[in-house]
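J.: Here you go, sequence then predicted model.
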Amino acid sequence: MTIKQIFLDMDGTLLNEQGTVSDDNRRTVADSVCSVTLVSARAPMEMQATIQQLALTAPQIAFNGGLIFDPQTRKPLVHHALDPKLSSNILTILAQKFPQVSVSCYDQADWYVERVDGGILHEQALTRQTPIVIQQTLAQFAQTHSLFKLMLIVDDTQTMQALKCQLDQFTGVINCQQAGNQYLEITSLRAQKAQGIMTLLESSELTLAEAAAFGDGHNDLPMLKVVGRSIAMGNAAPEVKAASQFVTLSNEDDGVAYGIKHYLD
């Protein structure tokens, strides 16, 4: 089956460790005859530079599927925000039981924090964005705002495990995904990468067999399992490689460009 649509995870996949797109990846994506959609846990503002660099015009997927938007107008096409009472409840628990954890929240347009700590400084350097420091608690803020993602940055594996156990009480109510070793991302239960790509394919009258996806993390597994052509990065987790049809080079070695050239033709 001819591939007509490519879905690309960003961090650890399209982007290198400096958070940028290599020249080879940029040229290869630009030269592809396929429509290209980024599928990321990132907010739209954190995706915009890459979208512009690649001159992408197809709808893009943010917040792990919580928001599908037009990259030219930034108009939301599909959106699944967290319930305000639910997000406020979660943020209250985090503040009480995990005060050492770096916590952020996002609406469609902005990034919000209570304080700028080491985790926030790292995220600023990676995404080249600056958060808005609010003058109230995040839990209070969440009560009156439509939030798409709560992001937790954790320094050690013991705290990460404790956080996961604490958030188990919300199983079936939220989507909680670990990204890499330090990030835990909370979105609406309806925010799923696989669901996002199926929605886009249906609107484009394409089948799953006509789609390819590249990814490296556990949150990419659902989309890699449903597309017709699945490509794991060389730096991907072992479970991701095992679930994919092909394994390309790492994100440091232009693995997206290599995969498009060798596995999609």
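T.: Cool, the structure landed. Residues are numbered from 1 along each chain as shown.

J.: going forward, measure contacts and count neighbours with C-alpha atoms only.
T.: Will do.

J.: contacts for stretch 73-87?
T.: Residues from elsewhere that reach stretch 73-87 (CA atoms under 8 Å, 6 or more residues apart in numbering): 66-70, 139, 142-150, 187-188, 190-191.

J.: what about that stretch, start to end distance?
T.: Using CA to CA, to the nearest Å, the end-to-end distance of stretch 73-87 comes to 28 Å.

J.: Buried ones in it, by neighbour count?
T.: 74, 79, 80, 81, 82, 83, 84, 86, 87 (16 or more other CA atoms under 10 Å).

J.: so can I have a markdown table of those showing distance to residue 103 and secondary structure?
T.: Shown next, in a markdown table, are these (distance: CA to CA, whole Å; DSSP: H, G, I helix; E, B strand; the rest coil):
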| residue | distance to residue 103 | secondary structure |
| --- | --- | --- |
| 74 | 26 | coil |
| 79 | 22 | strand |
| 80 | 20 | coil |
| 81 | 18 | coil |
| 82 | 16 | coil |
| 83 | 18 | coil |
| 84 | 16 | helix |
| 86 | 16 | helix |
| 87 | 12 | helix |
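
J.: okay, now the one to match up with it:
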Amino acid sequence: MSTITSPRTLYVSDLDRTLLRSDGTLGQLSVELLNEVIDRGGLFTIATARSPASARKATAGLRMTLPIITYGGTVTADPVTGTAYDVRFTQPDVVTDVIRAAKDHANIEPIFFTFEDGRDWIRWDPSRMTVGVEVFLSKRGAKDRRLRPILGDDPLDVRTVHYVSILAKRPDLVAFRAENQVTMMHVAHFLSTDPGTPGLDWLEFHHPDGTKAAAVQRLRADVKAHRLVAFGDNHNDAPMFEIADEAHAVQNSVPELVAIATSVIDHHEDDAVARFIASEMAGVSRS
């Protein structure tokens, strides 16, 4: 089996609706092609809003060797064990300001992702069950080991928060973000849609150093890659696209991402990312 020659390229792909199919699984063709790339020395990893455990489960068929970028870039973890290498915590004063501001909005309630005692948790206030919180929890299921409500004897430590999500109707999110624009200046924030939550959109934010782009840049330096190629479909992939040497949007991407992409490749249902990488790598090995 031939190995990959220069240039030393790092390929980074988003997961949902980019590398994965609509049912959240990885196609068999993608598994075969990407494993061949990895086995030949290709540099491939993922950058996703999923947790390390969820990301590892979705890519279980891949023989990943590079660290995986999870929780939107706030947690970089081992691809096999899920152990966190790097966690970028949201500024505590920002978390406190958001909690205070949300109390003035009946339809706005943050969901906090924390990292404590060597593991990740999902925290929420059960006394403020908005539609968004109810939908979020219903999709997680009681078996999600991260679920941990904020209670009187188990309060939220704002110093442990690394990611915040608010699920609500877009007009409510737009108004909340505008009212808190000073606070939002100190974080990376994204307003995006998800086909899995029709009628409800997502406002997500975290430390500026916790974006996919920042995490990818750190990894690129670690592996000494000369070239960065990124793949994505949604708004939170935009910073990663902006710092990549090439950025390819799958056919089902939001228009805003397509506008800044190097090119539009095939649909995520058709193993587009894996086929693109395998084709490019084959060309490199022949040159």
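T.: Noted; the coordinates are in hand. The structure presented is a predicted model; accordingly, all values stated were derived computationally and were not measured.

J.: Now the TM-score, please.
T.: With the length set by TM-score structural alignment, normalised by the length of structure 1, the two chains reach a TM-score of 0.85; 256 aligned residues with a CA RMSD of 2.5 Å.

J.: Save the buried residues of stretch 73-87 of structure 1 as a markdown table, and put in distance to residue 93 of structure 1 too.
T.: Shown next, in a markdown table, are these (distance: CA to CA, whole Å):
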| residue | distance to residue 93 of structure 1 |
| --- | --- |
| 74 | 33 |
| 79 | 26 |
| 80 | 22 |
| 81 | 20 |
| 82 | 16 |
| 83 | 16 |
| 84 | 14 |
| 86 | 11 |
| 87 | 10 |
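
J.: Do a quick rundown of the strands in the stretch 1-150 of structure 1.
T.: With strands called from DSSP state E, counting those that start in this stretch, the stretch 1-150 of structure 1 shows them at 5-8, 35-38, 60-62, 67-69, 76-79, 102-106, 111-113, 132-133, 149-153.

J.: right, so of the ones you listed, which gets closest to residue 50 of structure 1?
T.: strand 35-38 (9.1 Å; CA to CA).

J.: Give me the mean distance between the closest one and structure 2.
T.: Following the fit onto structure 2, the mean deviation recorded for strand 35-38 of structure 1 is 1.5 Å by mean CA distance after the TM-score superposition for structure 1.

J.: what's the spacing between that strand and its chain's center?
T.: Distance, stretch centre to chain centre, for strand 35-38 of structure 1: 14 Å (CA atoms, centre = their mean, to the nearest Å).

J.: Give me the range in structure 2 that that strand lines up against.
T.: Aligned using TM-score structural alignment, strand 35-38 of structure 1 spans residues 43-46 in structure 2.

J.: Kindly report the same for stretch 229-238 of structure 1.
T.: Stretch 229-238 of structure 1 lines up with residues 246-255 of structure 2 when matched by TM-score structural alignment.

J.: for the matching stretch, how far is the first residue from the last?
T.: End-to-end span of stretch 246-255 of structure 2 (CA to CA): 17 Å.

J.: just stretch 68-75 of structure 2 next, same as before
T.: Stretch 68-75 of structure 2 has its terminal residues 8 Å apart, counting by CA to CA.

J.: Where does it end up in structure 1?
T.: Using TM-score structural alignment, stretch 68-75 of structure 2 pairs with 60-67 in structure 1.

J.: hmm, who's touching that stretch?
T.: Here stretch 60-67 of structure 1 makes contact (CA under 8 Å, 6+ apart) with 37-44, 68-71, 76-81, 148-149, 187-188, 190-197, 219.

J.: The equivalent of residue 206 of structure 1 over in structure 2: what secondary structure?
T.: Aligned by TM-score structural alignment, residue 206 of structure 1 pairs with residue 225 of structure 2. Residue 225 of structure 2 falls in the coil class when you classify it by DSSP: H, G, I helix; E, B strand; the rest coil.

J.: List the contacts of residue 225 of structure 2.
T.: Residue 225 of structure 2 makes contacts with 8, 9, 10, as judged by CA under 8 Å, 6+ apart.

J.: What about the last one, how many residues nearby?
T.: Right, residue 10 of structure 2. Other residues near residue 10 of structure 2 come to 21 when the count uses other CA atoms under 10 Å.

J.: Just list the residues touching the equivalent of it over in structure 1, thanks.
T.: Under the alignment (TM-score structural alignment), residue 10 of structure 2 pairs with residue 5 in structure 1. Neighbouring residues of residue 5 of structure 1 by CA under 8 Å, 6+ apart: 34, 35, 36, 37, 210, 211, 212.

J.: now the helices: where do they sit in structure 2?
T.: Counting by DSSP state H, structure 2 has helices at residues 28-39, 52-58, 92-102, 131-140, 170-179, 181-184, 212-223, 238-243, 255-258, 272-286.

J.: To residue 22 of structure 2, which of those lies closest?
T.: Evaluated over the helices of structure 2, closeness to residue 22 of structure 2 peaks at helix 52-58, with 12.0 Å, by CA to CA.

J.: Return the residue of structure 1 aligned against residue 114 of structure 2.
T.: Checking with TM-score structural alignment, residue 114 of structure 2 has residue 107 as its match.

J.: What sits closest to its match if chain neighbours are left out?
T.: Nearest residue to residue 107 of structure 1 in three dimensions, chain neighbours excluded: residue 147, at 4.4 Å (CA to CA, 6 or more residues apart in numbering).

J.: give me the number of residues near the corresponding residue of structure 2 for that neighbour?
T.: Aligned counterpart of residue 147 of structure 1 in structure 2: residue 161 (TM-score structural alignment). Using other CA under 10 Å, the number of residues around residue 161 of structure 2 comes to 27.

J.: ok, residue 161 of structure 2 touching residue 110?
T.: No - with contact defined as CA atoms under 8 Å, residue 161 of structure 2 does not reach residue 110; the gap is 11.4 Å.

J.: Residue 185 of structure 2 maps to what in structure 1?
T.: Here residue 185 of structure 2 is matched to residue 172 in structure 1, going by TM-score structural alignment.

J.: Spatially nearest residue to that match (excluding sequence neighbours)?
T.: Sequence neighbours aside, residue 189 is the residue nearest to residue 172 of structure 1 in space, at 7.1 Å (criterion: CA to CA, 6+ apart).

J.: same check, this time on residue 110 of structure 2
T.: residue 166 (4.8 Å).

J.: Pull the contacting residues for that neighbour.
T.: Taking CA under 8 Å, 6+ apart, one finds 108, 109, 110, 111, 132, 133, 173, 202, 203, 204 in contact with residue 166 of structure 2.

J.: what do you get for residue 33 of structure 1?
T.: residue 4.

J.: Cool, thanks, signing off.
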